[in-house]
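Asks: Output the structure for:
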Amino acid sequence: MSLRPDITELMARARADLRMGVPVVISDPARGSVLVASTETLSPARLAGLRALGGELCIAITARRAETLKARAYDGDLARIAVPDDADLTWIAAIADPADDLNTPMKGPLRSVRDGQADLHRLAIVLMKAARLLPAAVVAQIPKGQVTAIAEGLTRIDHNAAARLMAERSPLREVVAARLPMEVSEAGRLHIFRPEDGGEEHYAVEIGRPNRQAPVLSRLHSACFTGDLMGSLKCDCGPQLRGALAQMGAEGAGVLLYLNQEGRGIGLANKMRAYSLQDQGFDTVEANHRLGFEDDERDFRLGSDILKSLGFSSVRLLTNNPAKIAMMERTGVAVTERVPLKVGETAHNRGYLATKAAKSGHLL
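Replies: Presented below is the predicted three-dimensional model:
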């Protein structure tokens, strides 16, 4: 019997380390080893430590961010930007964070690294996204990953094992369920689902006693702190949440899946960064791209997994998003009807909704 953490547990540890500013080691027998740190949480002392290793530092950024910086993405979906010897944390942060792009648009000249493989850098960006950090990593080549990890007490990730793990979604298991009387229905029940990878929990709100043999009125709702709790006028999330629950209550049955994928999967901090960019004149999709993210980083398959675990195989889906319908069908949950959910338009979010319709295909 071994008490050693497996790759799933090591990845959870790596996410926590990166959020606190602690570097991690990524190793591969064929590709060597790199030391990886978040551009967002890197300290001056640790930057000095990376430089003391003696090799060239680079910043791995996504092709989306590279396009904003007019940097060459020789590696396709990412670019490796060489860090000048005299670059400080302010320069590194400016490569990753677009907050000051309009004031200082010229960051360069930037030199993109094109020699060698970028697979370890690619995994570094995946880790940053999973940790809800900016998708940018300071990377240093090191000759002996295991030796460095042991000497410095750092988490070491095997690239091949991690790549296999990241290609799959973590299994969800129901932790507990309990009765929850609500305003829309006294016959409410809340189910808590926890992923095995140590990620955020997701919830299923069951209204009444839906028939498992018939299509259930359902909604996949992504968490929105600003809209659901604060009543933000910049989006339509709060009205959609309350409207969906009200319709389920009126019909006497339904399942609302509350998925913790804030900000289309980029996290609340990055969502607020996107809001700041929107105040500079960029739309919601452009803001995500400037930060280095795709239009939508969510995984709606989580909703399908939860529905099937609850015994449902078909739904009447409350949505304006065709991508959710397509995902359900691909993952074995039949969508017998799309139920429109057009609520919450305001003067503040009219442009946002127009962008969702024009660029993301929402049926508004």
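Asks: contacts, neighbours, all on C-alpha from now
Replies: OK.
Asks: The chain: strands as residue ranges?
Replies: Ranges of strands in the chain, per DSSP state E, are 24-28, 32-38, 57-62, 78-82, 136-142, 156-158, 172-179, 188-195, 202-207, 216-222, 254-259, 314-318, 334-339.
Asks: Residues in contact with the fifth one: which ones?
Replies: Applying C-alpha atoms under 8 Å, 6 or more residues apart in numbering, the external contacts of strand 136-142 come out as 32-39, 50, 53, 55-62, 96, 121, 124-125, 128.
Asks: and what of stretch 28-46?
Replies: 18-27, 50, 89, 92-93, 96, 117, 120, 124, 128, 133-134, 136-145, 158-160.
Asks: ok, back up a step: among the contacts of strand 136-142, which ones are buried?
Replies: 32-39, 50, 57-62, 96, 121, 124-125, 128 (16 or more other C-alpha atoms under 10 Å).
Asks: Out of the contacts of stretch 28-46, which end up buried?
Replies: 18-19, 21-27, 50, 92-93, 96, 120, 124, 128, 133-134, 136-142, 145, 158-160.
Asks: can you redo the strands of the chain as a markdown table with distance to Thr346?
Replies: Converted to a markdown table, the strands of the chain look like this (distance: least, C-alpha to C-alpha, whole Å):
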| stretch | distance to Thr346 |
| --- | --- |
| strand 24-28 | 45 |
| strand 32-38 | 37 |
| strand 57-62 | 33 |
| strand 78-82 | 37 |
| strand 136-142 | 35 |
| strand 156-158 | 47 |
| strand 172-179 | 35 |
| strand 188-195 | 30 |
| strand 202-207 | 27 |
| strand 216-222 | 20 |
| strand 254-259 | 23 |
| strand 314-318 | 20 |
| strand 334-339 | 21 |
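Asks: Minimum distance to Gly265: which of these has it?
Replies: For Gly265, the closest of the strands of the chain is strand 216-222, at 8.4 Å, according to C-alpha to C-alpha.
Asks: so the closest one versus strand 202-207, what angle?
Replies: Relative orientation of strand 216-222 versus strand 202-207 (axes from the mean of the first three to the mean of the last three C-alpha atoms, to 10 degrees): 150 degrees.
Asks: Let's see this one next, to set against the first:
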Amino acid sequence: MSLRPDMTQMLARARGDLRMGVPVVLSGRDGSVLIAAAETLHADSYTALRRLGLPLVLAVTNWRASTLKARAYDGDLARIAVPDDAALGWLLAVTDPADDLRSPMKGPFRTLRDGSATLHRIALTLAKSARLLPAALVVALPDGAGFAAEHDLTLLDADAAAAALTAFSPLNKVVDARLPLAVSEAGRLHVFRPDDGGEEHYAIQIGTPHRDRPVLCRLHSACFTGDLLGSLKCDCGPQLRGALAQMGTEGSGILLYLNQEGRGIGLANKMRAYSLQDQGFDTVEANHRLGFEDDERDFRIGTAILSALGFSAVRLLTNNPAKVAMMESQGITVTERVPLKVGLNPHNSGYLRTKADKSGHLL
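Replies: Sure, this is the predicted structure:
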């Protein structure tokens, strides 16, 4: 029996390192690199990296590269050569779009087109999974294993890490307990925990839904600002309360509460997007300027919970046809799409218009 952590556990360690500003080493068929999350890199660490005398490369997604007017020769990402005289402030300004409008001319940039971008791609995926901005400082190393051992850094096998980062993490039922709610005294909360050490997810059960018929179901992503604070910038809070109320009226239902804040980018990045929206960008444009896709959520989590609870068919409370398609693709039959049009107000009308125009929501 071995106590050595497996790759899933090593990735959880690596996420923690990156969030604390500690670099990680990737090693595989394409060589070895040291990677550091640009937004958390400490000044002394940056100085130490400079003293290595090795070329520094900043990996950013194609979306961020487009904003910077930097050529993304690798398709989904760009490898920007960091100038020899670039200070840490330059790195942070290129990474974070907060001051783009005040200081739009950050280039010109020299982006690399030769060599493999595989390790840079893994670095960006790892940064995203840590809920950090998708921008990573990458330094090629002649001996990755030796460097990691010398500096007590986490060493990841690149091929195994890439496979684990894209694999769906199994969910384990932790506990369920009776939870009387305002909409129904017959409430029950089920808690699920993923193997990868990520956030827990919940299923709120109303009544005793039959497993042999379609259950009224809402797939709801956590929204701290809307669900808890009553934010008027979105319709999340009204949708949450409206879905629960409808389930209470009908006497049964399942609300899946997935901890994928800000369409999967995390609360800090969501607030960054809000700041960009204050500058005049819509929801999708703000995500792109940060380097993210329109939507980074993994809705397989919801279908896995439904299957674990014994449900195979739903009446889905949603305005998003993509959720219906995703459910069907994962083996859950959607017998009906039940509209949930609530929460429109003067503060979120533009947000809802963007959801309709750019994300296909039926509003």
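Asks: From Tyr73 of structure 2, how far off is Pro238 of structure 2?
Replies: 43 Å (C-alpha to C-alpha, to the nearest Å).
Asks: brain fart, Pro23 of structure 2
Replies: Pro23 of structure 2 is 25 Å from Tyr73 of structure 2, by C-alpha to C-alpha.
Asks: Also Ala286 of structure 2?
Replies: 23 Å.
Asks: Can you get me a residue count around the closest residue to Leu232 of structure 2 other than its chain neighbours?
Replies: What sits nearest to Leu232 of structure 2 in space, not counting adjacent residues and going by C-alpha to C-alpha, 6 or more residues apart in numbering, is His347, at 5.8 Å. Look at His347 of structure 2: counted by other C-alpha atoms under 10 Å, it has 12 neighbours.
Asks: and the closest residue to Gly291 of structure 2 other than its chain neighbours, what does it touch?
Replies: Once flanking residues are discounted, Gly291 of structure 2 sits nearest to Arg64: 4.4 Å by C-alpha to C-alpha, 6+ apart. Counting by C-alpha under 8 Å, 6+ apart, Arg64 of structure 2 makes contact with 288-292.
Asks: Which residues belonging to stretch 337-354 of structure 2 are considered buried?
Replies: So stretch 337-354 of structure 2, judged by 16+ other C-alpha under 10 Å, has buried residues 337, 340, 342-344, 348-352, 354.
Asks: contacts for that stretch?
Replies: So stretch 337-354 of structure 2 is contacted by 232-239, 242-243, 282-284, 315-319, 324, 363 (C-alpha under 8 Å, 6+ apart).
Asks: Give me the distance between the two termini of that stretch.
Replies: 21 Å.
Asks: and it, how far out from the chain's middle?
Replies: Put simply, stretch 337-354 of structure 2 sits 23 Å off its chain's centre (C-alpha atoms, centre = their mean, to the nearest Å).
Asks: How about stretch 175-192 of structure 2?
Replies: From the chain centre to the centre of stretch 175-192 of structure 2 is a distance of 27 Å (C-alpha atoms, centre = their mean).
Asks: for stretch 99-111 of structure 1, same thing?
Replies: The answer for stretch 99-111 of structure 1 is 25 Å, by C-alpha atoms, centre = their mean.
Asks: neighbouring contacts of it?
Replies: By C-alpha under 8 Å, 6+ apart, stretch 99-111 of structure 1 touches 69, 71, 81-82, 94-95, 273, 276-277.
Asks: mind redoing it with 10 Å?
Replies: 58, 68-72, 79-84, 91-95, 98, 273-274, 276-277, 280, 290-291 (C-alpha atoms under 10 Å, 6 or more residues apart in numbering).
Asks: ok, of those residues, which come out buried?
Replies: Buried among the contacts of stretch 99-111 of structure 1 by 16+ other C-alpha under 10 Å: 58, 68-69, 71-72, 79-83, 92-95, 98, 273-274, 277, 290-291.
Asks: tally of neighbours for Leu217 of structure 1?
Replies: The criterion is other C-alpha under 10 Å. On that basis, Leu217 of structure 1 has 24 neighbouring residues.
Asks: repeat for the one 3 residues further on
Replies: In terms of burial, Leu220 of structure 1 registers 22 neighbours under the definition other C-alpha under 10 Å.
Asks: so what's the residue lying closest to it once chain neighbours are set aside up against?
Replies: Spatially, and ignoring its direct neighbours in sequence, Leu220 of structure 1 is nearest to Leu257 (5.0 Å; C-alpha to C-alpha, 6+ apart). Taking C-alpha under 10 Å, 6+ apart, we find Leu257 of structure 1 in contact with 190-191, 202-206, 218-223, 302-304, 306-307.
Asks: Could you do Ala123 of structure 2 as well?
Replies: Counting by C-alpha under 10 Å, 6+ apart, Ala123 of structure 2 has contacts 24-26, 33-37, 59-60, 117, 129, 134-138, 158, 161-162.
Asks: In structure 1, what residue corresponds to Leu124 of structure 2?
Replies: Mapped onto structure 1 by TM-score structural alignment, Leu124 of structure 2 lines up with Ile125.
Asks: Is it correct that that match is in contact with Ala96?
Replies: No: judged on C-alpha atoms under 10 Å, Ile125 of structure 1 makes no contact with Ala96 at a distance of 11.5 Å.
Asks: Identify the contacts common to those two.
Replies: What both Ile125 of structure 1 and Ala96 touch, as defined by C-alpha under 10 Å, 6+ apart, is the set 38, 60-62, 134-138, 292.
Asks: Tell me, how many residues neighbour Phe281 of structure 2?
Replies: Count around Phe281 of structure 2 with other C-alpha under 10 Å applied: 15.
Asks: Return the distance of it relative to Thr354 of structure 2.
Replies: Phe281 of structure 2 is 11 Å from Thr354 of structure 2, by C-alpha to C-alpha.
Asks: Over to Leu3 of structure 2?
Replies: Per C-alpha to C-alpha, Leu3 of structure 2 is found 49 Å from Thr354 of structure 2.
Asks: now Val22 of structure 2
Replies: As defined by C-alpha to C-alpha, Val22 of structure 2 lies at a distance of 38 Å from Thr354 of structure 2.
Asks: How far does stretch 326-343 of structure 2 sit from its chain's centre?
Replies: 22 Å.
Asks: What of stretch 216-230 of structure 2?
Replies: Using C-alpha atoms, centre = their mean, the distance from the centre of stretch 216-230 of structure 2 to the centre of the chain it belongs to is 16 Å.
Asks: And stretch 266-284 of structure 1, by the same measure?
Replies: Distance, centroid of stretch 266-284 of structure 1 to centroid of chain: 14 Å (C-alpha atoms, centre = their mean).
Asks: now stretch 243-263 of structure 2
Replies: Using C-alpha atoms, centre = their mean, the offset of stretch 243-263 of structure 2 from its chain centre is 21 Å.
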